[in-house]
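**Student:** Got a predicted structure plus its sequence, pasted below:
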Amino acid sequence: PANFLNTPNEPITPWQTWKKGFLNYLEATDAEDFPPKRKRAILFSFLGDEGNRVVDAFKLAGPSVSATQDEFQALLYALDSHFASARNIIVERRKFINRVQGPGETVLEYLGALRRLASFCDYGESLESRVAEMFISGIHSTELQDRLIRESDRANAPSLERAVQLAQQFERTSRDCDLFRRLSDRVPNASHMVERV
């Protein structure tokens, strides 16, 4: 996996998501059977510079907290506690709700930004429908918004997959139309061209 936290900013990936990937990595490399001290060292190597500084600053890498929890599990538990409480869900949801497609931002870039913000919102089972709703309401083009709203099936908005498909189609045709207009401006008007014999 990529390092969790290299610089003193917000992590790119939420802790729980990153931890799941890290544990999958341990399993895929047969490292899950390593002694706790070695797994802890592997974890340190993937935490990144700032992640290691956080561990040192808050003394999160202390000794085992109980007879049933080894030093690797104790460190994971401490990191769970530290990074889980680092975000205010109300603030994260406000960031998500306020996000709109920026000028020059592609549909896929916008979708990626929404997914990243939504990952911090604890929406659970409603995550996809929330992302779809925000995708439609935050899309830059009102013409595309109108099309997506018309696609609604009574009370149901189009699926996220369908909304993205239509948005990408719209984006491609808009680029083609812009290119066509620019190229048309360069071609002399046919009525001004006289063929000489």
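**Tutor:** Arrived safely, thanks for sending. Numbering: from 1, shown residues only.

**Student:** going forward, measure contacts between C-alpha atoms and count neighbours the same way
**Tutor:** OK.

**Student:** buried ones in stretch 143-153?
**Tutor:** Leu144, Gln145, Arg147, Leu148, Ile149, Glu151 (16 or more other C-alpha atoms under 10 Å).

**Student:** and which of those residues is nearest Ile97?
**Tutor:** Taking C-alpha to C-alpha as the measure, Ile97 lies nearest Gln145 of the buried residues of stretch 143-153, at 16.4 Å.

**Student:** Contacts only, for that closest one.
**Tutor:** By C-alpha atoms under 8 Å, 6 or more residues apart in numbering, the contact list for Gln145 reads Ile136, Ser137, Ile139.

**Student:** if you set the cut-off to 10 Å instead, what comes out?
**Tutor:** Gln145 sits next to Phe135, Ile136, Ser137, Gly138, Ile139, Glu151, Ala163, Ala167 when contact means C-alpha atoms under 10 Å, 6 or more residues apart in numbering.

**Student:** if I look at it, how far off is Ile136?
**Tutor:** Distance of Gln145 to Ile136, computed by C-alpha to C-alpha, to the nearest Å: 6 Å.

**Student:** Residues in contact with both of the two, list them for me.
**Tutor:** Common contact partners of Gln145 and Ile136 (C-alpha under 10 Å, 6+ apart): Ala163, Ala167.

**Student:** tell me which element the residue nearest the centre of the chain falls in.
**Tutor:** Central residue of the chain (C-alpha atoms, centre = their mean): Arg116, 2.5 Å from the mean position. Here Arg116 sits within helix 107-118, counting by DSSP states H and E.

**Student:** The structure to be compared is supplied as follows:
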Amino acid sequence: MEAYLRGQRNIIVDRRDFYLRVQEPGETFDDFLCAVKEIANFCDFCESCIDNSLRDQIVVGTRNEEAMKRMLEEKDLKLQSAINVCRASKNANVSSTVIRGSAIHTLAKCLGTSKTGVPV
């Protein structure tokens, strides 16, 4: 069945979709990665090319500028390293947001005001 479906697809269109796929606003990195891998399955990339193609699309398609800069700094970036950089950067952003939110709440309690500046 899979061979039949592959025969009905246009590899040029699939590769175009692959190369144009970028992370959407609000889309998690893991959802983006899953989507890119799914599209890549139909692109008929050779075994030795698939990892490099996925790595390249992660670098150009991520919305995380900090992660992209870190990946571009690595001279011999591998697919797994690109995935790790994006996941680590995402986790750091989530942690810093939680810490900032907690610090603001704590400071507001100490000052006796809410986050909006209204006395509590």
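**Tutor:** Done, it's in. All values reported here derive from a predicted model rather than from experimental measurement.

**Student:** For the two chains, what TM-score is obtained?
**Tutor:** Superposed pair, TM-score by TM-score structural alignment, normalised by the length of structure 2: 0.82. Supporting alignment: 111 aligned residues with a C-alpha RMSD of 2.0 Å.

**Student:** and Pro103 of structure 1, that's in a strand?
**Tutor:** No: judged by DSSP: H, G, I helix; E, B strand; the rest coil, Pro103 of structure 1 forms no part of a strand; its state is coil.

**Student:** Can you give me the neighbour number for it?
**Tutor:** Applying other C-alpha atoms under 10 Å, we find 7 other residues in the vicinity of Pro103 of structure 1.

**Student:** Show me what it lines up with in structure 2.
**Tutor:** Aligned by TM-score structural alignment, Pro103 of structure 1 pairs with Pro25 of structure 2.

**Student:** and what of Ser119 of structure 1?
**Tutor:** Mapped onto structure 2 by TM-score structural alignment, Ser119 of structure 1 lines up with Asn41.

**Student:** how near is that match to Phe29 of structure 2?
**Tutor:** For Asn41 of structure 2, the distance to Phe29 of structure 2 - C-alpha to C-alpha - is 18 Å.

**Student:** Compare the two (neighbour count), which wins?
**Tutor:** It is Phe29, of Asn41 of structure 2 and Phe29, that has more neighbours when counted by other C-alpha under 10 Å, with 20 against 14.

**Student:** helices or strands up against whichever helix or strand comes after the helix holding Arg116 of structure 1?
**Tutor:** Going down the chain from helix 107-118 of structure 1, the next helix or strand is helix 127-138, by DSSP H and E. Helix 127-138 of structure 1 sits against helix 89-98, helix 107-118, helix 142-150, helix 160-186, with contacts defined as 3 or more C-alpha pairs under 10 Å, 6 or more residues apart in numbering; DSSP states H and E.

**Student:** Could you work out which of those reaches nearest to Leu23 of structure 1?
**Tutor:** Here helix 107-118 is closest among these (C-alpha to C-alpha), at 20.6 Å.

**Student:** Show me which positions of whichever helix or strand Gln16 of structure 1 is part of end up buried.
**Tutor:** Gln16 of structure 1 is located in helix 15-28, with elements delineated by DSSP H and E. Within helix 15-28 of structure 1, the residues scored as buried using 16+ other C-alpha under 10 Å are Trp15, Trp18, Lys19, Phe22, Leu26.

**Student:** can you check stretch 23-41 of structure 2 too?
**Tutor:** Residues of stretch 23-41 of structure 2 classed as buried: Gln23, Phe29, Phe32, Leu33, Val36, Lys37, Ile39, Ala40 (neighbour count, 16+ other C-alpha under 10 Å).

**Student:** ok, of those, which one's closest to Leu5 of structure 2?
**Tutor:** The nearest member of those to Leu5 of structure 2, counting by C-alpha to C-alpha, is Ile39 at 13.5 Å.

**Student:** Contact partners for the closest one?
**Tutor:** Asp14, Arg15, Arg16, Asp17, Phe18, Tyr19, Arg21.

**Student:** hang on, the earlier thing: I'd assumed Phe96 was in contact with the residue nearest to the centre of structure 1.
**Tutor:** Yes: counting by C-alpha atoms under 10 Å, Arg116 of structure 1 does reach Phe96; the two are 8.9 Å apart.
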